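In: based on what follows, work out the 3D shape:
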Amino acid sequence: MNPNPAILKSSVDVMSITEREVRPDFDAAISDVNHNGLPQAVWARRGREITDHFTNNPSIKVRHVHRGGIWQFEAIVDVEGRELYLLMTHQNLKRLQKLFMAKGYSTHYLFSLLHLNPAPIFKQQELLPLDSDEEEAREEDCEKILGEFAGMIDKVYVVAFDYVDFVVAKGAVYLCDQAGSTINSFDISDMLIAKNVTDDDDALGSDRVKAPKKAEPLVKLKKKA
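Out: Now for the predicted structure:
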């Protein structure tokens, strides 16, 4: 695994946005007594931020993918590396992995995109092979999701995060096989620590406060003989 460090850093920044940051604006603009739609507002803010991160980067693009009536997610494309990155909570990733293994098929966008990753290594993961219609539907959905980047992606990574009391606590990047099982992963929680240190420095000011110099008296008194 050799994921793009710039994308990982931006993922940490964006996924650090939670209801804690979005709720004041939501209360002011929509409702302070009914928070239906707040989780979607959080993802919308994250989508805006990740797009802003790479606006002027010719080698990294953000694709905005609509699913169903109102849901949308952002897929980050490393054009030169031929890789695609998805952001989600660790809880949701684990839920989807269990679903894929139990059902053998899903219309979820992650399952469609994992078509691009390596085939399962262990034969027991192939107990429920896809029929031709399911496989065709999966490939078509994958191409639809990728849009202009169809045929340009060789690998899909998932960058997933854990939260405690609306504060991001841990993060990791995953490479999964076509069945959704984890092939490899590594922890990026140290990037969260680095971000928190930077945020603290920005809040306090990057220049350290210098100790005041000892004031020189304006008039020097003569010493008594």
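
In: CA atoms for contacts and neighbours, from now on please.
Out: Will do.

In: may I ask which helix or strand encompasses the residue nearest in space to the middle of the chain?
Out: Most central in the chain under C-alpha atoms, centre = their mean is Leu87, positioned 3.4 Å from the mean C-alpha point. Element membership of Leu87, judged by DSSP states H and E, is strand 83-89.

In: can you name the element that comes right after that strand?
Out: Strand 83-89 is succeeded, C-terminally, by helix 90-103 (DSSP H and E).

In: and that following helix, how far out from the chain middle?
Out: Put simply, helix 90-103 sits 18 Å off its chain's centre (C-alpha atoms, centre = their mean, to the nearest Å).

In: quick one, it and strand 83-89 angle?
Out: Per axes from the mean of the first three to the mean of the last three C-alpha atoms, to 10 degrees, the angle that helix 90-103 makes with strand 83-89 is 110 degrees.

In: ok, the residue nearest to the centre of the chain to Val77 distance?
Out: Distance, Leu87 to Val77, using C-alpha to C-alpha, to the nearest Å: 12 Å.

In: here is a second sequence; please produce its structure as well for comparison:
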Amino acid sequence: MDVATSKEQVIIDGILHAMSITEKDVVDDFKGSISKTNKNGLSFNVWARRSDDLESQFAKHDDIEVFHIKRTKLWQIDAVFDRETGNIYLLFSDTTLSQVRNKYMKKGKSTHYSYSFLLKNIGLLPIDGEAVELIPYTDEEIEILNLRRQKDIEKMLGNNAENVKKVIMVSVSYHEGEAIAALLQEYTSNYELSSEKDVSFMLNTAYSGDGAMYDDGIQPMESEQSLVTLKSIKKAE
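Out: All right, here's what the predicted structure looks like:
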């Protein structure tokens, strides 16, 4: 996957700016307005702050929209949509995405929203070594499953459902309250990895809360960067 255009840089910069917000950035506000002795709900506040930050990042871009999708009474999804390309970006921590994928691989189906969205990637092929053997379903069963996925997409996006052409995952790794690594990943409709791009070098962990990315424009994107992972950090400790 090549991230080359300035438009794509704007999108990834904005997403990673928001995803760099962690509990340490909201805990003081949480203690002041919610509770000094109980952190239940703190993670919800992190995502709430990220949601506002995404709106701030893309406020000047008419062709970039942040979808605030109500999934339950207590939870919403904040996805970024590029109206020009039809790409929708789903935001994850690496641990959550791994858990969602592993559950699907074991059961062969999923009720997670990302599984529904991946119906849009039905034409993508897995990279070498990523093809997996899943629980076999008949053609009729697959048709029923995909119909449910399509209905779920329409429920989440309404009239925008048909405008989404491809799904891209933004997966961020964290260590001791800091975002340390980030990947752009495309998956097949069965959660098999189709392409991957390391964008860790674009992370700005010094979240200031001012909603600004860069005063002098977009930082240039490098072609190759080595991925910093939690595993490598743990080995160094």
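
In: which part of structure 2 lines up with the strand holding Leu87 of structure 1?
Out: Aligned by TM-score structural alignment, strand 83-89 of structure 1 falls on residues 87-93 of structure 2.

In: repeat for stretch 180-188 of structure 1
Out: Alignment note (TM-score structural alignment): stretch 180-188 of structure 1 is matched to residues 191-199 of structure 2.

In: could you give me the buried positions within that stretch?
Out: Within stretch 191-199 of structure 2, the residues that count as buried by 16 or more other C-alpha atoms under 10 Å are 191-199.

In: likewise for stretch 65-78 of structure 1?
Out: 73-78.

In: list just the nearest of these to Glu126 of structure 1.
Out: Closest approach to Glu126 of structure 1 among those (C-alpha to C-alpha): Ala75, at 27.5 Å.

In: what about Asn196 of structure 1, neighbour count?
Out: 14 (other C-alpha atoms under 10 Å).

In: ignore the last one, Asn56 of structure 1
Out: Neighbour tally, Asn56 of structure 1, other C-alpha under 10 Å: 10.

In: got the contact list for the alignment partner in structure 2 of it?
Out: Aligned counterpart of Asn56 of structure 1 in structure 2: Lys60 (TM-score structural alignment). Contacts for Lys60 of structure 2 (C-alpha atoms under 8 Å, 6 or more residues apart in numbering) come out as none.

In: report the secondary structure state of Lys60 of structure 2.
Out: coil (DSSP: H, G, I helix; E, B strand; the rest coil).

In: quick one: it from Gly14 of structure 2, how far?
Out: Separation of Lys60 of structure 2 from Gly14 of structure 2 (C-alpha to C-alpha): 12 Å.

In: what about Glu176 of structure 2, how many neighbours?
Out: Around Glu176 of structure 2 there are 8 residues (other C-alpha under 10 Å).

In: and it, what pairs with it in structure 1?
Out: By TM-score structural alignment, Glu176 of structure 2 lines up with Asp165.

In: how far away is its match from Val173 of structure 1?
Out: Counting by C-alpha to C-alpha, the separation of Asp165 of structure 1 from Val173 of structure 1 is 22 Å.

In: in structure 1, what residue corresponds to Lys24 of structure 2?
Out: Per TM-score structural alignment, Lys24 of structure 2 is aligned with Arg20.

In: who does the one helix or strand that match maps to touch, helix- and strand-wise?
Out: When elements are assigned from DSSP H and E, Arg20 of structure 1 belongs to helix 19-29. Using 3 or more C-alpha pairs under 8 Å, 6 or more residues apart in numbering; DSSP states H and E as the contact definition, the elements that helix 19-29 of structure 1 packs against are helix 38-53.
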